[in-house]
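Student: can't give you the sequence, but here's the structure:
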């Protein structure tokens, strides 16, 4: 068994193959997938029809390959730029989001409840990152040291470049969503139709929750035919059957307008309710829903129509004509609701008929209780007219942050709140910009006592030297985002306090911290297999061999290695790292709760030199699931061999780096 830990991210292709083998073992022959057989088992038979509807563009197949190409990078912790590093659950990552999403696969696969992204709209001036299929990490290193490039419409591949950027990132993002997860993507009309087609392919057309129109500004004089005031938010579920329904809270405006009645007696005395007619003219005629109802003065009333039941108080029902009106409820339901106090009788002449077929003096209402509706919430509409972009400009000015085109905090809060079941979940934004999502998560937690955690990812795009941000001392967008989170956290504590929760016993500190990580090449040395040419080839080869004796690069710290091990062992970045002493040597201890494992998953990482069998025995006393050691750190080959035998007897896995 190979117990060597390499410096690569999760092997998505192999993982997908293993899943298929589990479900469809008969579709594999000599380790190869028989795609025709797989399709036939799913009811898709090869018919040689090459004219089927497809969404294609140049580079699409390479994009899919790129999404599954293993990353040679890692995420290095940056404590000095973080806030409350040891105790926070929030994460800010500086790096190319394609490589970062690859690195998050093992630790965050199927764990993210909600993703919000505000990617480049491809207006012609937006930066569109051109990925390098051969060496993405080398391309990232290059791009962080030069001015970013725009994607003008004059380029022959204007839409293609944008699609090649978005497609692999959405593929990777879909893996991170929980089964009940949702993604929101802001976009304008330049790419909304292309984005819809891409999302239909990535998430499935059946998982489209809707396209929301959003008023981004009012008025304006730009545009040739129309001044653009609207943009869009595409909403997709990981699995539509798992997410339930979206609900938003009832606004004060609606409460004042509709919930105008107050209960005067009974168990619900003092509660507000909305009277809603038991008869509605839009209802179709139904046999069990046309009957007389007795009013407080003893008179009988019925919806307008020609077919009238016999007059008696038991409420005989009739078979109505199509033109006859009906109640919303059956008589049995009406009696049941009346006993609960959910019926109101109000004098309102002309709506209903009495037993003589004349306009009645009464109308019958059901009571829609405000308290009940506030718990249930209301279905949001697909038009958002609140929170124009000018609000975000004001928010950033209050924080002293120079940045254009951010989304309002309340907009992100609204999207998080309508999803439901987010109070103890992860919110991801991998086009973080000025970190509005991070700001929104902290603010929403302060308001409702939630324990949401954010993961923000942003490419360190260089600020234009003429921009206000650059003049204020910000070299790149990541510096703006991190500073915004710091200032927003302080402001929230000043306004809301540093404790969240309703009861004193349940109160807990508000998490306004964040751990900063920066994308870099792996901390582990990787064999250089490029051909050796020129003179002194033997000496050069010997030097290359000697450089591999120590598997960890010289300029990397223990914590760099610890977090790379955690990521590639499937441990989230917010899990605390503890220090313990073993035989007067430092060992790193990581305790992680895993859903399908009883008890805690314990990981021990030993990076010191001259590891002996006695050291391994002492570490094993903590009963970890795995022990990670640097192979070059063992005192000798005998110590390494003894370590294998010691841990094998205790059923503890040893992994080497």
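Tutor: That came through fine. Everything numeric here is computed off the predicted structure, so don't read it as measured data.

Student: can we go C-alpha only for contacts and neighbour counts from here?
Tutor: OK.

Student: any chance you could map the helices in the stretch 1-150 of the chain?
Tutor: Applying DSSP state H, counting those that start in this stretch to the stretch 1-150 of the chain gives helices spanning 12-23, 35-41, 60-68, 97-103, 105-108, 136-143.

Student: Which of those sits closest to residue 263?
Tutor: Nearest of the helices of the stretch 1-150 of the chain to residue 263, taken as CA to CA: helix 105-108 at 50.0 Å.

Student: which residues touch the closest one?
Tutor: 9-10, 172, 175-176, 566-573 (CA atoms under 8 Å, 6 or more residues apart in numbering).

Student: Please name whichever of the helices of the stretch 1-150 of the chain is nearest to residue 119.
Tutor: Using CA to CA, the helices of the stretch 1-150 of the chain put helix 97-103 closest to residue 119, at 11.1 Å.

Student: hold the first one in mind and look at this next one:
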């Protein structure tokens, strides 16, 4: 009898992925027993480092940290509809394209690999700074879900600076998370990480190893506080923000995609040019180019100019003559200097401007604290959150209107509020994935006394209130439309909440026969989303309960996946499902007998032949 393939309940294995890539590149180094390392060394030639001394970044526990990133997960994400919100701000609905996940980000990053591999445009994280007072995750190789629940229940767990492995513990926490994060980035993806002096050098070394030094874009120094600490010898007023590309080559080819909006500062129109305000750019560039060496005479003074030694004019002579004829060459603000080229404001807006590494023109941490306090009716529910303006600036640099933004140390969820506001401003469709450990708050904190028991309670409530604020502003704006203006559309201000938990599928002990593998505390929807996750479908796809020949089914994304989980399955129902032309079908083993199993295999095989593609049939 034909058997139906069992559903894989483990997350994507990075090891398998790398082995497959290596096999495509160098099939000759593989043997029946695995990799022939002697042959691999021969193929690599002089690239093999056989010396005892070498430059390397290491610490006690690094090997375990690497293995943590390679271990697959059998956990799942359970939908929490009662905590979720619809696209238009109605509580208890599950149609939003934004996701908020309560759970240990190491496990969550593993679970997201199948559905979101290579799809995330921007990652921003503000991880623990390892100051000796902040929360630092303690990973282990045992029961990862039990370990996660234990951590979530701890209050104020810190990595004390008296620990013998103070920096090592922090590096071991960050390494596997960054490794997994890189896999989620798209080829045009960017990761931005805020950090303080305590671990900036170690973080830079981690990022160089994982992302590659050549993909380092820059370190933005943000003037994060204006106040002065009198107790310190030097009052620290900055925060580091490391920016790495997934693929530097992409951004070299597409420079214009990584720009800030030009606000028009410095533009004017002293000569009443009909093309509008302009700014004079230098016409000289560094580097000697033979076809860009010529004399330029200032018509106002008769002075003849040539490029400085080792420099060239910006364009060749023919192009210069075109610019001169077009009125784009000027000679200083008084007409008495060397040649410059007009750049019009309309061009600058389209082109944008290059970001600098020193930012003192965005909000400070104090502004971030005041904003959250105002949003929560005067209650200080979170200490020192990043200001929305800072994250908005990063989004301006690194995102487009339709992309995924991930924050897996989401804290009070500044990233979520920034994303909502960015979409409201430019009618974008950026989608959020926020991940946060539901750390229990200290009972003496203002947040706990205000009714917020975990950090996730604060994050979810913040984006709920931020969405309400946008909805109120939009309704007021649409009531005061000017003649000819159309009403502005409300962006997606909702979010689907998921909770990390162990798999809903019972794993039988050796020799044990389980008739029903679904755990008694799990709903059909729990199992549907677990199958979506393990099959690599995005968690925001629409899920509907329907019928096929009178049999209840669950349909994902218009029959991309059909799940059969109720008793009473019939051949007529199987044929009706096949007529729906699904791409994937899941049937619980407990609802199948031998006859139905045989018929299911044949029915979906023939349907796949009609469709011209195989229907993936699985069971659990």
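Tutor: Right, received. Where do you want to start? Nothing here was measured: the structure is a model prediction, and the numbers come from that model.

Student: Kindly present the contacts of helix 105-108 of the first structure as TSV, with separate columns for neighbour count and distance to residue 464 of the first structure.
Tutor: Below are the contacts of helix 105-108 of the first structure laid out as TSV (neighbours: other CA atoms under 10 Å; distance: CA to CA, whole Å):
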residue	neighbour count	distance to residue 464 of the first structure
9	26	33
10	22	36
172	24	30
175	22	35
176	25	33
566	19	36
567	22	34
568	21	36
569	16	39
570	18	38
571	23	38
572	19	35
573	22	32
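
Student: out of those, who's nearest residue 591 of the first structure?
Tutor: Nearest to residue 591 of the first structure out of the contacts of helix 105-108 of the first structure is residue 571 (CA to CA; 9.1 Å).

Student: And for that closest one, nearest residue in space, chain neighbours not counted?
Tutor: Of all residues not flanking residue 571 of the first structure in the chain, residue 107 sits nearest, at 5.0 Å (CA to CA, 6 or more residues apart in numbering).

Student: Counterpart of residue 141 of the second structure over in the first structure?
Tutor: Aligning on TM-score structural alignment places residue 141 of the second structure opposite residue 133 in the first structure.

Student: What's the local residue count around its match?
Tutor: For residue 133 of the first structure, the tally of surrounding residues (other CA atoms under 10 Å) stands at 14.

Student: again, but for residue 337 of the second structure
Tutor: Around residue 337 of the second structure there are 15 residues (other CA under 10 Å).

Student: The second structure: which residue goes with residue 72 of the first structure?
Tutor: Residue 72 of the first structure maps onto residue 74 in the second structure, by TM-score structural alignment.

Student: pretty sure its match contacts residue 9?
Tutor: Yes: contact between residue 74 of the second structure and residue 9 holds when scored by CA atoms under 8 Å: they sit 5.8 Å apart.

Student: returning to that earlier point: the residue nearest to residue 571 of the first structure corresponds to which position in the second structure?
Tutor: By TM-score structural alignment, residue 107 of the first structure lines up with residue 115.

Student: ok, its match to residue 534 of the second structure distance?
Tutor: According to CA to CA, to the nearest Å, residue 115 of the second structure and residue 534 of the second structure sit 8 Å apart.

Student: Of all the strand elements in the second structure, which one is longest?
Tutor: Identified as the longest strand of the second structure according to DSSP state E is strand 185-195.

Student: ok, average deviation of that one from the first structure?
Tutor: Superposed on the first structure, strand 185-195 of the second structure shows a mean distance to its aligned partners of 0.5 Å (mean CA distance after the TM-score superposition for the first structure).

Student: Report how many residues lie close to the aligned residue in the first structure for residue 586 of the second structure.
Tutor: Using TM-score structural alignment, the partner of residue 586 of the second structure in the first structure is residue 628. Applying other CA under 10 Å, we find 22 residues neighbouring residue 628 of the first structure.

Student: Now name the helix or strand holding residue 628 of the first structure.
Tutor: strand 626-629 (DSSP states H and E).

Student: which strands and helices sit next to that strand?
Tutor: Where contact means 3 or more CA pairs under 8 Å, 6 or more residues apart in numbering; DSSP states H and E, strand 626-629 of the first structure is packed against strand 600-606, strand 653-656.

Student: among the ones you listed, which is the most enclosed?
Tutor: Each of these was assessed for mean neighbour count using mean count of other CA atoms under 10 Å. The highest is strand 600-606, with a mean of 20.

Student: next one: the next helix or strand along the chain from the strand holding residue 628 of the first structure to chain centre, how far?
Tutor: Going down the chain from strand 626-629 of the first structure, the next helix or strand is helix 637-649, by DSSP H and E. Averaging C-alpha positions (CA atoms, centre = their mean, to the nearest Å) puts helix 637-649 of the first structure 43 Å from its chain's average.
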